[in-house]
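Peer 1: Generate a structure from the sequence data that follows.
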Amino acid sequence: MTKIAICDDSEFVRAETEKMLVKFSVQRDFDFKVKQFESGESFLEECNDFDLLFLDYQFENKGENGIEIARKIREYNIDITIIFLSGYERVVFESFEVDAFRFLVKPLEEEKLFATMLDYINKIKEDSTIAVKCYGLKQFIKEDNIIYIEGDGKNCIIHLANKKEPIECSETLAKVETLVSKKKFCRTHKSFLINMNYVDSYSHAEVSLQNNEKVLISRQKYKTFNNRIEEFILKNRRI
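Peer 2: Prediction:
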């Protein structure tokens, strides 16, 4: 499920945008949850909780403009996709400074919003994003945001970067292992699958990750892990 925020000082614009998204979701079987915000400052308090943001450029007497808000968002969440909404076409070039995905002119046109959402879905696929089931809904997660995955019986827990709360997934660790890249992820234990990008150090017994957590290495998997991580570091040197 994609978590969407609509941040605009106009209640009418927020309502119309959400109405179009609902129509799009019905036509395209797109699972999403939406929350509305009337100012950029109010959104900043929750910016790590969303995947996609529709952001107004000009907030009339309600705080900083959208570009300044976007700059602050990027300090905490570099992965959120930002789509600007504005009646001022001249500010489109400013939106590039904060890595905006699209710029939509008000009043919003359904056809252009739908086209933008289709491009967003294609972007998710291209960005090595996996789709997992969470309580019957699809949750899209970027592989690069996953630090490690922990098995929990018939379910698993996905631990994320950017200080996001872990995601409880209603799929087995073995199933999720088939979805992620074999070039990045390695099983260290029957209960743990790690993203090798986040390995800080390791011993025969455990792996220390960059978020200061540790996961177990089983005796049976140590040799394979040792070979995999050495090969990974040589090809993707990070230090």
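Peer 1: From now on I want contacts and neighbour counts done on CA atoms only, so please keep to that.
Peer 2: Noted.
Peer 1: contacting residues for the closest residue to residue 43 other than its chain neighbours?
Peer 2: Closest residue to residue 43 apart from its sequence neighbours, by Cα to Cα, 6 or more residues apart in numbering: residue 37 at 6.1 Å. By Cα atoms under 8 Å, 6 or more residues apart in numbering, residue 37 lies in contact with 5, 6, 7, 8, 9, 43.
Peer 1: Residue 2 and residue 11: what is the separation?
Peer 2: Computed as Cα to Cα, to the nearest Å, the residue 2 to residue 11 distance reads 22 Å.
Peer 1: do residue 177 as well
Peer 2: With Cα to Cα as the criterion, residue 177 and residue 11 are 43 Å apart.
Peer 1: Equivalent analysis for residue 148, please.
Peer 2: Distance from residue 148 to residue 11, by Cα to Cα: 40 Å.
Peer 1: Where does residue 139 fall, secondary structure wise?
Peer 2: Assessed by DSSP states H and E, residue 139 sits inside strand 137-142.
Peer 1: In this structure, what residue spans correspond to helices?
Peer 2: 11-28, 40-44, 66-76, 92-95, 110-126, 173-179, 219-235 (DSSP state H).
Peer 1: Buried deepest among those helices, which one?
Peer 2: helix 40-44 (a mean of 20; mean count of other Cα atoms under 10 Å).
Peer 1: Compute the first-to-last residue distance for stretch 76-92.
Peer 2: Using Cα to Cα, first and last residues of stretch 76-92 are 23 Å apart.
Peer 1: Check stretch 169-187 too.
Peer 2: 18 Å.
Peer 1: In contact with the spatially closest residue to residue 10 that is not a sequence neighbour, which residues are there?
Peer 2: Among residues not flanking residue 10 along the chain, residue 38 sits closest, at 7.1 Å (Cα to Cα, 6+ apart). By Cα under 8 Å, 6+ apart, the contact set of residue 38 is 7, 8, 9, 10, 11.
Peer 1: For residue 115, give me its contacts.
Peer 2: Per Cα under 8 Å, 6+ apart, neighbours of residue 115: none.
Peer 1: How about residue 177?
Peer 2: residue 193.
Peer 1: Apply 6 Å and report the result again.
Peer 2: Not one residue lies near residue 177 by Cα atoms under 6 Å, 6 or more residues apart in numbering.
Peer 1: how much space is there between it and residue 235?
Peer 2: 22 Å.
Peer 1: One more, please, to line up against the first structure:
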Amino acid sequence: MLNIAICDDEKKELEIIYSLVSKNLTDIDQQFKINYFDEGEDLIEHMDSFKELYDIIFLDIYMKFSNGIDIAKRIREFDKECKIIFITSSKEHAIDSYDVKALHYILKPINEEKLFNAIKTAIDSLKKERKEIVITNKKGTYRVIYNEILHAESKARLVNIYLKSGKIITFYSKLQDFFESLEDERFLKSHKSFIVNMDYITKIENASITIINDKKIPISNSNIQAIKEVYYRYLLK
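Peer 2: Okay, here's the model as predicted:
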């Protein structure tokens, strides 16, 4: 179920966006719930009062009593993950939208194809962030979100998964079996004993990969160029 908010101070625009979003999600058989607001402050107040977070927020910039960029900045203070899509009448704030990590910036009058593409991108991004794998060891069973995995390392038939939180989950498996079970292009097997999440690579230099916690992951000497090409293709994608 997608939880969606639409915020625009013009009733006609609200109705148009609501209609197009509803039609697109119904056509792709996606369950959803939509709340709509005619002022940015009302959206913030609702999110604060009801502790409600949204998956996607369609946000106008030019409203009578608030500016959409400012509203988005306040949303980002407590929600870093929601997909913000600006739908507005001017290109003036397109650069500012990067500061709040907006997913798209769509000009009015709305082009249906651009709106539907923005929705598809948002859904694909949400699916990627929420994808998970179940790991079982002697201590219990864990649901591990892919987005939390920095890298994995194999030692003597044990696989250690290193998470962003600093936690390490250890279980019996061949590294290759674990790698194949992930079935996700963001993961790269750089060495017979290492898997790395390419979303967290900061540098590839000589025969090693550096990730965001400054950990260095080795690259097989015979495979350095191929590993670099896989990473560069992933970046471009």
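Peer 1: still on that earlier bit, okay, the helices of the first structure in CSV with distance to residue 103 of the first structure next?
Peer 2: Output for the helices of the first structure, formatted as CSV (distance: least, Cα to Cα, whole Å):
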stretch, distance to residue 103 of the first structure
helix 11-28, 14
helix 40-44, 17
helix 66-76, 12
helix 92-95, 6
helix 110-126, 9
helix 173-179, 32
helix 219-235, 37
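Peer 1: Out of those, the one nearest residue 140 of the first structure is which?
Peer 2: Between residue 140 of the first structure and the helices of the first structure, the tightest spacing by Cα to Cα is seen for helix 110-126, at 7.9 Å.
Peer 1: so where is the closest one in the second structure?
Peer 2: Across the second structure, the stretch matching helix 110-126 of the first structure (TM-score structural alignment) is residues 112-128.
Peer 1: To what extent does that stretch diverge from the first structure after superposition?
Peer 2: Compared with the first structure after fitting, stretch 112-128 of the second structure deviates on average by 1.7 Å (mean Cα distance after the TM-score superposition for the first structure).
Peer 1: ok, back up a step: alignment lookup: the residue nearest to residue 10 of the first structure to the second structure.
Peer 2: Checking TM-score structural alignment: residue 38 of the first structure goes with residue 38.
Peer 1: And its match, how close does it get to residue 194 of the second structure?
Peer 2: 51 Å.
Peer 1: contacting residues for the closest residue to residue 64 of the second structure other than its chain neighbours?
Peer 2: Excluding the flanking residues, the one nearest residue 64 of the second structure by Cα to Cα, 6+ apart is residue 9, at 7.0 Å. By Cα under 6 Å, 6+ apart, the residues touching residue 9 of the second structure are 38, 39, 63.
Peer 1: how about residue 168 of the first structure, what's its match in the second structure?
Peer 2: So residue 168 of the first structure corresponds to nothing, using TM-score structural alignment.
Peer 1: Who are the contact partners of residue 168 of the first structure?
Peer 2: residue 157.
Peer 1: repeat that for 8 Å
Peer 2: 134, 155, 156, 157, 158.
Peer 1: Check the alignment and tell me where the second one lands in the second structure.
Peer 2: Taking TM-score structural alignment as the criterion, residue 155 of the first structure has no aligned counterpart in the second structure.
Peer 1: my guess is residue 155 of the first structure contacts residue 175, does it?
Peer 2: No. Under the criterion of Cα atoms under 8 Å, residue 155 of the first structure makes no contact with residue 175, lying 9.6 Å away.
Peer 1: How about residue 118 of the second structure, nearest residue that isn't a chain neighbour?
Peer 2: residue 104 (6.4 Å).
Peer 1: just checking, the one you found touches residue 93?
Peer 2: No. Counting by Cα under 8 Å, residue 104 of the second structure does not reach residue 93; the two are 11.9 Å apart.
Peer 1: Between those two, which is the more surrounded one?
Peer 2: residue 104 (22 against 14; other Cα atoms under 10 Å).
Peer 1: gap between the more buried one and residue 209 of the second structure?
Peer 2: Counting by Cα to Cα - residue 104 of the second structure and residue 209 of the second structure are separated by 31 Å.
Peer 1: Any chance of TSV for the contacts of residue 37 of the first structure, columns distance to residue 18 of the first structure?
Peer 2: Formatted as TSV, the contacts of residue 37 of the first structure follow (distance: Cα to Cα, whole Å):
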residue	distance to residue 18 of the first structure
5	9
6	8
7	11
8	12
9	14
43	16
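Peer 1: before we move on, the earlier item: among the contacts of residue 38 of the first structure, which ones are in strands?
Peer 2: Taking DSSP state E, the ones among these that sit in strands are residue 7.
Peer 1: Can you classify residue 189 of the second structure as helix, strand or coil?
Peer 2: strand (DSSP: H, G, I helix; E, B strand; the rest coil).
Peer 1: For residue 84 of the second structure, see how far away the counterpart of residue 56 of the first structure in the second structure is.
Peer 2: With the correspondence set by TM-score structural alignment, residue 56 of the first structure lines up against residue 60 in the second structure. Going from residue 60 of the second structure to residue 84 of the second structure by Cα to Cα gives 10 Å.
Peer 1: before we move on, back to that, now do the contacts for the residue nearest to residue 118 of the second structure.
Peer 2: Residue 104 of the second structure touches 84, 85, 86, 118, counting by Cα under 8 Å, 6+ apart.
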